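Asks: here is my input, please return the structure:
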Amino acid sequence: MPFRGLAVGRPEEVTHPDTLKAALAEGISTLIFVFAGEGSGMAFAKLTGDASSTPAGLVAVALAHGLALFVAVAVSANISGGHVNPAVTFGALVGGHITLLRGILYWLVQLIGATVACLLLDFTTGGLSTTAFSLSSGVGVGNALVFEIVMTFGLVYTVYATAIDPKKGTLATIAPLCIGFIVSANILAGGAFDGASMNPARAFGPALVSWTRENHWIYWVGPLIGGGLAGFVYELFMISPEPTHEPLPSHDY
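Replies: The predicted model follows:
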């Protein structure tokens, strides 16, 4: 059941070469993802004047995020697990698939990677401002919070089913593609309402660089609840416990 493998970890784990290599992979992958995702919105805004309020802009941003996340997960999956998202790391922590100390290190480098990506965008675009996530007109705080919980639940549930579950088998080969697809689909579903973050690091980088704090807590609380809930549900109902006895021969049934 969930929490059976929850562990704080030993201090020496944080400085172990394998952990540091995994953390570096997470930071680079998050930078790749946020640079392409945020950059796509900025590019569309420059070309059309508004990237968020048109159907074409929403599709373009959703596609860019899905493709970028597919690559970011694929290039780090064998090194760090390809989390690229504090909510995914939290979901893995809830299920006992990562220690708390390693998780904190992942969170730190994910936030740094996202921030560096936004600083690079600010520099390379000649000072165009990154855009923090915000609520659309008519969308309340409660609406946006539920949106983030549900969308992140779907994302982390997909991660568990395709990348974490011991029974995933050959499905693991398309895990990055599935993860990219669900993020694109969720952006199409929720992007017009609250931006569809599903990722505290993805929200943190633009908010910090543009120094925008309004309703920023939603993009932390919602994804962490959704990610933790997905880890809890999958571990409780979907992952079979280890057998405690030898299976009976078929003729005994």
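
Asks: CA atoms for contacts and neighbours, from now on please.
Replies: OK.

Asks: contact partners of the strand or helix carrying V159?
Replies: Assigned by DSSP states H and E, V159 falls within helix 141-159. Residues from elsewhere that reach helix 141-159, judged by C-alpha atoms under 8 Å, 6 or more residues apart in numbering: 87-88, 91, 135, 175, 178-179, 182-183, 186, 190, 193-194, 196-199, 215, 218-219, 221-231, 234.

Asks: drop anything exposed from the residues you listed.
Replies: 87-88, 91, 135, 175, 178-179, 182-183, 186, 190, 193-194, 196-199, 218-219, 221-231, 234 (16 or more other C-alpha atoms under 10 Å).

Asks: all helices for the stretch 51-200 of the chain, in order.
Replies: 55-80, 86-94, 100-124, 141-159, 175-194, 200-210 (DSSP state H, counting those that start in this stretch).

Asks: return the distance of the fourth one from the chain's centre.
Replies: What that stands for is helix 141-159. 11 Å (C-alpha atoms, centre = their mean, to the nearest Å).

Asks: again, but for the shortest one
Replies: Taking C-alpha atoms, centre = their mean, the mean C-alpha location of helix 86-94 is offset from the chain mean by 9 Å.

Asks: that helix vs helix 100-124, what angle?
Replies: Angle of helix 86-94 versus helix 100-124, following axes from the mean of the first three to the mean of the last three C-alpha atoms, to 10 degrees, is 170 degrees.

Asks: second input sequence below; structure requested for side-by-side comparison:
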Amino acid sequence: MVAVSVAFNISGGHVNPAVTFGALLGGRISLIRAVLYWAAQILGAIVATALLRITTGGMRPLGFSLASGVSEWHALLLEIIMTFGLMYTFYATALDPKRGYLGTIAPLAVGFIVGANILSGAPFDGAGMNPARVFGVALVGWRWSHHWLYWVGPFIGAGLAGLIYEFLLIQPETAPHTHQPLAPEDY
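Replies: Below is the predicted model of the structure:
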């Protein structure tokens, strides 16, 4: 919630490459802006994880892993579902042009869905949802187990949510009907 809040006035709250991908597919940001956001998100995650390693006396981050008995395909499905919910929430509160006052609670709503996803998903696969965050931990801790699913799942989930919300839920703006007065010869 805090990360989205502090980034809201700068990037619209984009702190997650998957969310940026969903906004890109929905046409809410340009490809150039998305690439710049992705670079910043990944760099930020690497720096944050490196600082965490330094401040903990060199402890190596554990990284993300699957619980015993959880297959990669189940974890992939979980990542898709969790990130779909995250992107849907982001769209409804931060991107929907008709959100009105709801936009003021976007960071809080995003924080709540991320918290709920962590509580429900962490016991199974660590609840990645954010490829940059997972990448920073994997790089600094040099732990790459099942890393692909923490990119593929969130990108599929956010992409689906972005497309569905943009093209099925946001109704296209229609021009207001204006009455044209009749010309004198039409009377």
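
Asks: next, the TM-score between them, please.
Replies: The pair, once superposed, lands on a TM-score of 0.93 when counted by TM-score structural alignment, normalised by the length of the second structure; 179 aligned residues with a C-alpha RMSD of 1.2 Å.

Asks: tell me, what residue is most central in the first structure?
Replies: N85 (3.3 Å; C-alpha atoms, centre = their mean).

Asks: my read: it touches L108, true?
Replies: No. Using C-alpha atoms under 8 Å, N85 of the first structure is not in contact with L108, being 10.7 Å away.

Asks: give me the neighbour count for the closest residue to S29 of the first structure other than its chain neighbours.
Replies: Spatially, and ignoring its direct neighbours in sequence, S29 of the first structure is nearest to A72 (4.7 Å; C-alpha to C-alpha, 6 or more residues apart in numbering). Per other C-alpha atoms under 10 Å, the neighbour tally for A72 of the first structure reads 25.

Asks: tell me the counterpart of A72 of the first structure in the second structure.
Replies: Per TM-score structural alignment, the equivalent position to A72 of the first structure in the second structure is A3.

Asks: test my guess that its match contacts G12.
Replies: No. Contact status for A3 of the second structure versus G12: not in contact, 11.0 Å apart, counting by C-alpha under 8 Å.

Asks: so the helix holding V159 of the first structure corresponds to what in the second structure?
Replies: So helix 141-159 of the first structure sits over residues 72-90 in the second structure, by TM-score structural alignment.

Asks: follow-up on the earlier one: the residue nearest to the centre of the first structure matches what in the second structure?
Replies: Under TM-score structural alignment, N85 of the first structure pairs with N16 in the second structure.

Asks: would you confirm that its match contacts V134?
Replies: No. Taking contacts as C-alpha under 8 Å, N16 of the second structure lies outside contact range of V134: 10.5 Å.

Asks: what about E214 of the first structure, is that helix, strand or coil?
Replies: coil (DSSP: H, G, I helix; E, B strand; the rest coil).

Asks: re earlier: after superposition, how close is the helix holding V159 of the first structure to the second structure?
Replies: Once the two are superposed, helix 141-159 of the first structure sits an average of 0.2 Å from its aligned residues in the second structure (mean C-alpha distance after the TM-score superposition for the first structure).

Asks: next, the angle helix 86-94 makes with that helix.
Replies: 60 degrees.

Asks: how about helix 141-159 of the first structure: buried residues?
Replies: Buried residues in helix 141-159 of the first structure, counting neighbours by 16+ other C-alpha under 10 Å, are found at 144-159.

Asks: over to stretch 166-178 of the second structure?
Replies: Neighbour-count burial for stretch 166-178 of the second structure, counted by 16+ other C-alpha under 10 Å, picks out E166.

Asks: same thing with stretch 117-133 of the first structure?
Replies: Applying 16+ other C-alpha under 10 Å to stretch 117-133 of the first structure flags A117, C118, L119, L121, D122, S129, T130, T131, A132, F133 as buried.

Asks: then stretch 167-182 of the first structure?
Replies: So, applying 16+ other C-alpha under 10 Å, buried residues of stretch 167-182 of the first structure: A172, A175, P176, L177, C178, I179, G180, F181, I182.

Asks: so who does the fourth one touch?
Replies: Taking C-alpha under 8 Å, 6+ apart as the contact definition, L177 of the first structure lies against F70.

Asks: quick check: the equivalent of T56 of the second structure over in the first structure vs W211 of the first structure, distance?
Replies: Here T56 of the second structure is matched to T125 in the first structure, going by TM-score structural alignment. Distance, T125 of the first structure to W211 of the first structure, using C-alpha to C-alpha, to the nearest Å: 18 Å.

Asks: over to L69 of the first structure?
Replies: Taking C-alpha to C-alpha, one finds L69 of the first structure at 25 Å from W211 of the first structure.
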